[in-house]
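*Asks:* I need the structure of the sequence given here:
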Amino acid sequence: MYDETTLRAAPLTEAVEQSRRLVVRTMRAWNMTVGEEPVTAVVAELVANAVTHAATPFELRLVRGEGHVRVEVRDRDHRLPVLRSPHPLSDGGRGIFLVDCYARAWGAEPAPDGGKVVWAEIDVTSQAAVAS
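*Replies:* From the prediction side, this is the model:
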């Protein structure tokens, strides 16, 4: 079973909160609230990166897989993210590091028509699986 939802937004800081709310609504509709917090954290980081670094309109796509959610953020910037180990006292540089911590897999690739897609797959459990 594969369901998906998409959000297209301008590169505004409000888009991060809008994306978080979309994750909560979608995860609840999919009966996948166990695992909602890591998905929300990954979405917030990837959308914040698109807003801050790409500064272009972006598209967020959530796809429900069997036991996981795939998050994709597509923007018009061709620069791919780089995983760094953040300094404990630095104010930033933790976005992709956090994605790497939460996701079972993640990556980035150039989009066929320009820009890039950054994706992550996060393991989740449905409420039905927890109840059994």
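*Asks:* contacts, neighbours, all on C-alpha from now
*Replies:* Will do.
*Asks:* so how many other residues sit close to the residue nearest to residue 78 when sequence neighbours are not counted?
*Replies:* Leaving aside its sequence neighbours, residue 78 sits nearest to residue 115 (Cα to Cα, 6 or more residues apart in numbering; 4.3 Å). Per other Cα atoms under 10 Å, the neighbour tally for residue 115 reads 18.
*Asks:* separation between residue 115 and residue 97?
*Replies:* 21 Å (Cα to Cα, to the nearest Å).
*Asks:* For the spatially most central residue of the chain, which three-state class applies?
*Replies:* Residue closest to the average C-alpha location in the chain (Cα atoms, centre = their mean): residue 43, at 2.9 Å. Here residue 43 is helix, with the state taken from DSSP: H, G, I helix; E, B strand; the rest coil.
*Asks:* I'd guessed it sits against residue 71; true?
*Replies:* Yes. When contacts are counted by Cα atoms under 8 Å, residue 43 is listed as touching residue 71 (6.9 Å).
*Asks:* and this one, so I can compare the two:
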Amino acid sequence: MTDRVSPEDERIFAFRQLPAGPTAAGEAREWSAKVLACWDLAALADDLQTVVTELVTNSLRAGAGAIHALIEWRWNATALELQVWDDAPGRPQLRQPDFVAETGRGLFIVAALSAAWGHRSAADGGKVVWARFATPAAR
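*Replies:* Purely as a prediction, here's the structure:
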């Protein structure tokens, strides 16, 4: 786990490079729970772990060869942001699953559990999918 603090804006973040394989989602869940516990934000763990699982799984299904996760929190803000970068082609699309579909609900779950979510192209290629979560009032 890599944590860095930026004193000018009281920003703290944790970064994790994940394997592009079957253990990636589990590693992301475990890592994110540890990060939130260290930051005294364990109350967000269930929702954030579910969202990071969905985003990492989407990266794998899209054929990512590289996946990185970042959690960023500004101590004076009331939101925490999760970002998942991958090098897979395409962009995430919110689909309307039919009643019997076995897949296609992941981004609905992300939208339901986060305060906001979206995606953007990354400067170095690939894409970043992000989700924001409300945190307790500024400390």
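*Asks:* Quick check: TM-score for this pair?
*Replies:* With the length set by TM-score structural alignment, normalised by the length of structure 1, the two chains reach a TM-score of 0.88; 128 aligned residues with a Cα RMSD of 1.8 Å.
*Asks:* leaving aside the residues next to it on the chain, what's closest to residue 132 of structure 2?
*Replies:* Once flanking residues are discounted, residue 132 of structure 2 sits nearest to residue 81: 4.4 Å by Cα to Cα, 6+ apart.
*Asks:* The residue nearest to residue 78 of structure 1 corresponds to which position in structure 2?
*Replies:* Residue 115 of structure 1 maps onto residue 126 in structure 2 when the alignment is built from TM-score structural alignment.
*Asks:* From residue 120 of structure 2, how far off is its match?
*Replies:* Using Cα to Cα, residue 126 of structure 2 is found at 9 Å from residue 120 of structure 2.
*Asks:* related to what we said a few turns ago, to which residue of structure 1 is the residue nearest to residue 132 of structure 2 aligned?
*Replies:* Alignment note (TM-score structural alignment): residue 81 of structure 2 maps to residue 70 of structure 1.
*Asks:* Can you tell me which helices and strands the helix or strand where its match lies packs against?
*Replies:* Here residue 70 of structure 1, judged by DSSP states H and E, is contained in strand 68-75. Secondary-structure packing of strand 68-75 of structure 1 (3 or more Cα pairs under 8 Å, 6 or more residues apart in numbering; DSSP states H and E): helix 36-49, strand 58-64, strand 116-123.
*Asks:* Test my guess that residue 124 of structure 1 contacts residue 32.
*Replies:* Yes. In this structure, residue 124 of structure 1 is within contact of residue 32 by Cα under 8 Å, at 6.7 Å.
*Asks:* neighbours around the counterpart of residue 94 of structure 2 in structure 1, how many?
*Replies:* Under the alignment (TM-score structural alignment), residue 94 of structure 2 pairs with residue 83 in structure 1. When counting by other Cα under 10 Å, one arrives at 14 neighbours for residue 83 of structure 1.
*Asks:* roughly how far apart are residue 83 of structure 1 and residue 5 of structure 1?
*Replies:* Relative to residue 5 of structure 1, and taking Cα to Cα, residue 83 of structure 1 is found at 27 Å.
*Asks:* which residues of structure 1 does stretch 56-67 of structure 2 align to?
*Replies:* The alignment of stretch 56-67 of structure 2 onto structure 1 (TM-score structural alignment) covers residues 47-58.
*Asks:* Buried ones in that stretch, by neighbour count?
*Replies:* 47-51, 54-58 (16 or more other Cα atoms under 10 Å).
*Asks:* if we can go back for a sec, rebuild the helices and strands packed on strand 68-75 of structure 1 as a markdown table, extending it with distance to residue 27 of structure 1.
*Replies:* Formatted as a markdown table, those follow (distance: least, Cα to Cα, whole Å):
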| stretch | distance to residue 27 of structure 1 |
| --- | --- |
| helix 36-49 | 6 |
| strand 58-64 | 9 |
| strand 116-123 | 12 |
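*Asks:* Any idea which of these gets closest to residue 88 of structure 1?
*Replies:* Closest of those to residue 88 of structure 1 is helix 36-49, at 17.7 Å (criterion: Cα to Cα).
*Asks:* Okay, angle between the closest one and strand 116-123 too, please.
*Replies:* Interaxial angle, helix 36-49 of structure 1 versus strand 116-123 (axes from the mean of the first three to the mean of the last three Cα atoms, to 10 degrees): 170 degrees.
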